[in-house]
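>>> 3D, please:
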Amino acid sequence: MENLKDQYKSMTKVFSVAPMMEWTDRHCRYFHRLLSARALLYTEMVTAPAIIHGDRDHLIGFDAAEHPVAQQLGGSDPAQLAEATRICADYGYDEINLNVGCPSDRVQSGMFGACLMAEPDLVARCIEAMKGATSLPVTVKCRIGIDEQDEEQALDILVDKVLDAGCDGLTVHARKAWLQGLSPKENRDIPPLNYDRVYRLKQRLADVHVAINGGVKTIEDCQLHLQHVDGVMLGRAAYQNPALLAHVDSALFGEGEPVDPFAVAEAMIPYIDRHVARGGRVSQITRHMIGLFQSRPGAKRWRQILTVESVKPDAASSLILDALAALR
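This next block holds a predicted model:
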């Protein structure tokens, strides 16, 4: 498969799983990779200062099986972002993404995330610095606007500036973020979706990779969006119902048959064993697998075993086989 930069240049269709704080950690990504070979996986957002000064192996370490995988950065200091980009590139990531969309209070106080929609010149300087630090694709994930911004004008201004700075691709969450008046949770659902705005952006920028995010819940949704844009990103739907990912390669890329979720669950056993041998806990992995058999007979017992048994001091990977027995 061609590398990401070539895919973006050739407008190859891309499916991805969104960066989600406290969700898309390395264990989640390893699990998701077993369900889809084609999905582009994103890390949780990590701030540039944390990468520069923190425990890098803990913050940005990953398994080689996760490729292709992108590191999402948070920050607004061009020099810090350039240094963090170099570090992540040395770790072997396939893409570096700048977060210009997260609406949480914490990111506003730290001057990163969606509040940067109001600072397009600063975002452009950040992208220019990041591009100067790596040959990897550097991309932006943003909203269509914030607060009282005109979403037609604000999105175009931001996008044009980051493209001039060398940005390789865009993922647009098709909602405004209301930084005044809505909580981060409310910002995921209450602002109305405006997919047409993202479609118009793509129509204007025929030679730019544009992906869409926000409210995408099914493979059928993905197929519809891919008629208008180059990429589609699933967030909560992919996490809460990971069996969706088992159909990505076959339904979106015409490759093989849907992946067997039973086989995926069994394939996680040696991974769990390795994690436990290093001193980790079973629950750190199984928490990501709870939704794998959503709506199937026995799914309640599967969830119960993974939730209750995995936190016990003597928990081992054998609980996966016990939980699977409840489904068969």
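>>> going by C-alpha atoms from here, please, whenever you check contacts or count neighbours.
Will do.
>>> what are the ranges of the strands in the stretch 1-150 of the chain?
14-17, 40-47, 69-74, 95-100, 138-146 (DSSP state E, counting those that start in this stretch).
>>> and this one, so I can compare the two:
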Amino acid sequence: MSRQPYDPATHGLSVAPMMDWTDRHCRVFHRLLAPHARLYTEMVHAQAVIHGDRERLLGFDPVEHPVALQLGGSDPGHLAQATRIGADWGYDEVNLNVGCPSDRVQAGRFGACLMKEPALVADAVAAMIAAAPAHVPVTVKCRLGVDEMEDYEVFRAFVDGVAAAGCTHFVVHARKAWLQGLSPKENREIPPLRYDWVYRLKRERADLRIEINGGLATLEQVQAVMPEVDGVMIGRAAYHEPYRLHLMDRALFASTLPPRTRAQLLESMRPYVEDCLSRGIALKHQSRHWLGLFHGQPGGRLFRQVLSEGAPRAGAGWSLVERALEATRTG
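This next block holds a predicted model:
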């Protein structure tokens, strides 16, 4: 697949960065499902980018474009250096995480707790923009607030401060986060969704690109919010039931082509899979991202079972995938 020119104004569908899930093998699969979507890496701390194994942390397949690097951190100098490195590696966008509520990010003073430090976020974003080439936008993914923050004007002031530093593109998870008392999973489910705040922000700050994230799982839900914002970001629904992502891409980008079947999509992964196998990358590292492809379909449970049990075994190869597909035809 050839690289598409990256235009933030036209990429209205994206797949959220998800820790332990959206690795390079997942992203290659998602690119096959959604040729027009913007993909994100897992969050990588700026210090890891600077000092860690960059091939492991930053390496990606050219087919993934447009792909964004999401950074965690709060030190403007470190974030600027990591941004420059990410741009040198060929990422199309660098995104700052101001939304993750886990204990680990709180201990490191990054993620959602930065919603309480708008001046620091603005300084970090300004440093990142200064370090990035003009063709690599710096964006922010945030929440509506944290803990006791219940005021729309406070949320808008946060956005305004970061926008004044040069950021024009915000992905808003339409919930606030509780930093104490709720797990990351609960923070994705318990705080109420407030799409109206995001819609209002877009109306009042029409010059900013505003995307919405949170609770969007079906094509109908996505189509309902699209008129109010500039784009939608899909998270766990795209991972657990990846065929939905394919249907969204087809519908949103007015493709004249009918959706491909689940089997056709997976069979198209064969060249990539066999290349990985030839380089010693075990099948299990790739197949774990496909397990929900036949969710709710005849033979879907057996498909998942064949892959789950067989892929970790030494020597597992494409023939196992063929057996799993056969299960969907006979199950």
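>>> for stretch 188-204 of structure 2, which residues meet the burial criterion?
By 16 or more other CA atoms under 10 Å, the buried positions in stretch 188-204 of structure 2 come out as Arg188, Leu193, Tyr195, Trp197, Val198, Tyr199, Leu201, Lys202.
>>> check which helix or strand the closest residue to the second one other than its chain neighbours maps to.
Here the nearest residue to Leu193 of structure 2 in space, its sequence neighbours aside, is Arg175; by CA to CA, 6 or more residues apart in numbering that works out to 5.0 Å. When secondary structure is defined using DSSP states H and E, no element contains Arg175 of structure 2, which sits outside every helix and strand.
>>> how close does Arg175 of structure 2 sit to Leu71 of structure 2?
Separation of Arg175 of structure 2 from Leu71 of structure 2 (CA to CA, to the nearest Å): 21 Å.
>>> now Ser308 of structure 2
31 Å.
>>> comparing those two, which residue is more hemmed in?
Leu71 (27 against 16; other CA atoms under 10 Å).
>>> counterpart of that one in structure 1?
In structure 1, Leu71 of structure 2 lines up with Leu73, judged by TM-score structural alignment.
>>> these two touch, right, that match and Ile96?
Yes: under the criterion of CA atoms under 8 Å, Leu73 of structure 1 makes contact with Ile96 at 7.2 Å.
>>> Ile96 of structure 1 maps to what in structure 2?
Match for Ile96 of structure 1 (TM-score structural alignment): Val94.
>>> next up, the contacts around that match.
Ala68, Leu69, Gln70, Leu71, Thr83, Gly86, Ala87, Val136, Pro137, Val138, Thr139 (CA atoms under 8 Å, 6 or more residues apart in numbering).
>>> 10 Å instead?
Val94 of structure 2 sits next to 40-41, 67-71, 82-84, 86-87, 128-129, 132, 136-140 when contact means CA atoms under 10 Å, 6 or more residues apart in numbering.
>>> next one: Val138 of structure 2
Here Val138 of structure 2 is in contact with 68-70, 83, 92-96, 125-126, 128-132, 166-170 (CA under 10 Å, 6+ apart).
>>> tally of neighbours for the nearest residue to Glu95 of structure 1 once chain neighbours are set aside?
Once flanking residues are discounted, Glu95 of structure 1 sits nearest to Ala70: 4.5 Å by CA to CA, 6+ apart. By other CA under 10 Å, 26 other residues sit near Ala70 of structure 1.
>>> now the one 4 residues further on
Counted by other CA under 10 Å, the residues lying close to Gly74 of structure 1 total 25.
>>> that one reaches Pro49, doesn't it?
Yes: using CA atoms under 10 Å, Gly74 of structure 1 is in contact with Pro49, at 8.9 Å.
>>> show me the common contact partners of those two, please.
Joint contacts of Gly74 of structure 1 and Pro49 (CA under 10 Å, 6+ apart) are Leu81, Ala84.
>>> ranges for the helices of the stretch 101-250 of structure 1?
105-109, 120-131, 151-164, 184-187, 195-204, 219-225, 236-240, 248-253 (DSSP state H, counting those that start in this stretch).
>>> which of those helices sits closest to Tyr271 of structure 1?
Taking CA to CA, helix 236-240 is the member of the helices of the stretch 101-250 of structure 1 nearest to Tyr271 of structure 1, at 19.0 Å.
>>> list of residues touching that closest one?
By CA under 10 Å, 6+ apart, helix 236-240 of structure 1 touches 16-20, 23-24, 28, 32, 188, 214-218, 242-245, 288-292, 294.
>>> if we go to 8 Å?
So helix 236-240 of structure 1 is contacted by Val17, Trp23, Val216, Lys217, Thr218, Leu244, Leu245, His288, Ile290, Gly291, Leu292 (CA under 8 Å, 6+ apart).
>>> identify the farthest-apart pair in those.
Val216 and Ile290 (20.4 Å).
>>> between those two, which one's more packed in?
Ile290 (21 against 18).
>>> tell me how far that one lies from Ile320 of structure 1.
For Ile290 of structure 1, the distance to Ile320 of structure 1 - CA to CA - is 11 Å.
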